[in-house]
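> My questions are about this predicted structure, shown below with the sequence.
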Amino acid sequence: MREFDYRRADDVPGAVALLDADPDARYLGGGTNLVDLMKTGVERPARLVDVRRLPLDRIEPTGNGGLRIGATVTNSDLAAHPEVRRRYPALTEAVLAGASGQLRNMATVGGNLLQRTRCGYFADVTKPCNKRLPGSGCPAVEGEHHNHAVLGASEHCVAVHPSDMGVALTAFDAVVSYRTAHGPGELPLADFYLPVGDTPHRETALPRGALITGVTLPPVPSAVHSRYRKVRERASYAFAIGSVAAALDISNGVVREARLALGAVASRPWRAHAAERVLNGAPATADYFAAAADAELTAARPLPGNAYKVTLMRNLVVAVLSELAEEATR
């Protein structure tokens, strides 16, 4: 590990100033991803700016009926919050599906959104990787890619984003707040992650030096009837090979509003807009749920080793939507 300077920020402007003064610095929250990457040499910051003690650890209602979640709220506290559990149950389920209890106690909301892919080639500094070293290549295309992207990838990168929490936040149109040396700003989560294209090393639209200060959930009535389902290769402490965050508002057997986001299928949490268009105004039946999944997955471009994900995701979407529809009739 490279020797580094450590500073603890006392306030948000101070944290931003410390990073702005050193382009080779990184913010440190829970450290559950960054420290691992430092140990392997993927990340080599000259300075860590500890933001864990900043006053960004509260979950508060907004004036329009949503929730504002501070960036240093731990994953454990987010999942346990009564208003999150009541109004956005899929978010609670997504957070609890991630990592272990010990890691959730350390990991922060801001850090979760910025965690980096678990692609083995990215994590191994002896291998080429366009995300780590632009222009070096993507060996996953011809190599090990069973858990890689089937949507939105390019020849330059086929890695997937690992966040569970981000999938649920995407389904609910969350907005990310940040602060730079030039002042505050906001990014809808839909615009937060950049398409892969030919620049996979550019992962987010955050300005340089930006500190995430919070995430705002708008009021989403249908979120009360939501669910997160994660498929993984072992029962716990494993990243998804496919996941779904879904919410349905059903009246008289017809879908009034559908929200659907997919995880572990792309370089970012994937909002399933094509599927939602099929569902909205349609009968809440398994046939329409399957048609919605097919509409979304028609754009899939799997590699030889991960074609199974298309079938897996189709079945997962139908299963989750069917469970929500059944609950609506009780």
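On my side now, so go ahead.
> Please make it C-alpha for all contacts and neighbour counts, starting now.
OK.
> May I ask you to name the longest strand in the chain?
strand 240-251 (DSSP state E).
> after that one comes which helix or strand?
strand 254-263 (DSSP states H and E).
> I'd guessed residue 286 sits against residue 318; true?
Yes - the criterion here is Cα atoms under 8 Å, and residue 286 meets it with residue 318 at 6.5 Å.
> and here's the other structure:
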Amino acid sequence: MRPFTYVRAHEVGEAAGQPGKFLAGGTTLIDLMKLDVERPAQVTDITALPLAEIAEHGGGVRIGALATMAQVADHPLIAARYPALRNALLAGASQQIRNMASMGGNVMQRTRCPYFRDTSFMACNKREPGSGCGAIAGNHRKQAILGTSDACVALHPSDASVALVAYDATLTLRGPDGEREVSLQDFNLLPGQTPHLEHDLREGELITAINLPAPPAGSGVYLKVRDRESYEFALSSCAALLDVQGGVIRAARVVLGGVGTRPWRSP
């Protein structure tokens, strides 16, 4: 791990605009700093910010970005109205990680592609733009098959994001120029020729909340296929929301995970 400046923010306005990386649960950032993949000159600790509330909002539910995966999965509003999200959170990590990892960090987590995470592999456009993609000609098991380009086939790893996209979630972002809201589906960028640009997040912006609209009629489920049933990333997964009336599917939302460079909405 390389030297860095540590800053602790106590207000959202104080954090917005800070350079470098934001530290919440640290379950992704600290790992990547130890691997020398992430090399921030400054780390801003945002764990003291008042961004952990889970509450009804505008007919739906607003989840503070610092709410942990465990808090969201255990919350009665989520269990009752958004069962596919609860299932995805429970399937997405061990209890220990769910206790630490923040929801904002979960949607920001970076790929588990071994060519990205191991700096001894030189060819990784996501880590070193212009260096190539070792996975295309190398070991591409557990790589994406949808949304890829000739520059990158790295898989999007988040289970929760698959369910959140199915529920049409949006993100509230706060930066030096104020607040804005974007859909989670649009927030995750396709690799194209710029796979190092993963999110629609501007310099100094941070996620302050995840917004779930009122859930659609019907029920929802999250299914995940993996190498082992304990904590493991998906070989493939699906969040499916179905409105079934009289044995007939009236409406459906299907989002695929484990197969795309971002959660893949399948109309």
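Cool, got the structure. From a predicted model like this one, the values you see are computed outputs, not experimental measurements.
> And the TM-score between them?
The TM-score (TM-score structural alignment, normalised by the length of the second structure) is 0.98; 266 aligned residues with a Cα RMSD of 0.9 Å.
> about what we covered before: helices or strands up against the longest strand of the first structure?
Contacts defined by 3 or more Cα pairs under 8 Å, 6 or more residues apart in numbering; DSSP states H and E place strand 240-251 of the first structure against helix 89-96, helix 165-171, strand 226-232, strand 254-263, helix 308-328.
> Tell me which of those lies nearest to residue 209 of the first structure.
helix 165-171 (21.2 Å; Cα to Cα).
> sorry, back to before: with respect to residue 147 of the first structure, which of the helices and strands packed on strand 240-251 of the first structure lies nearest?
Of all those, helix 308-328 comes closest under Cα to Cα, at 8.2 Å.
> Now do the same contact list for residue 35 of the second structure.
1, 117, 118, 119 (Cα atoms under 8 Å, 6 or more residues apart in numbering).
> rewinding a little: looking at residue 286 and residue 318 of the first structure, which has the bigger crowd around it?
Just comparing residue 286 of the first structure and residue 318: by other Cα atoms under 10 Å the higher neighbour count belongs to residue 318, 19 against 14.
> Tell me how far that one lies from residue 244 of the first structure.
10 Å (Cα to Cα, to the nearest Å).
> likewise residue 269 of the first structure?
10 Å.
> what residues do these two have in common as contacts?
167, 261, 262, 263.
> What does the third one correspond to in the second structure?
Read that as residue 262 of the first structure. The alignment partner of residue 262 of the first structure in the second structure, by TM-score structural alignment, is residue 256.
> Kindly report the same for residue 211 of the first structure.
So, by TM-score structural alignment, residue 211 of the first structure is matched to residue 206.
> contacting residues around that match?
Residue 206 of the second structure sits in contact with 16, 22, 173, 174, 175, where contact means Cα under 8 Å, 6+ apart.
> Same list, the residues you listed, but as CSV with neighbour count and distance to residue 46 of the second structure please.
Converted to CSV, the contacts of residue 206 of the second structure look like this (neighbours: other Cα atoms under 10 Å; distance: Cα to Cα, whole Å):
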residue, neighbour count, distance to residue 46 of the second structure
16, 23, 10
22, 26, 7
173, 21, 14
174, 23, 13
175, 22, 14
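> Let me have the residues you listed in TSV, adding distance to residue 30 of the second structure and secondary structure as columns.
Output for those, formatted as TSV (distance: Cα to Cα, whole Å; DSSP: H, G, I helix; E, B strand; the rest coil):
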residue	distance to residue 30 of the second structure	secondary structure
16	21	coil
22	11	strand
173	22	strand
174	23	strand
175	23	strand
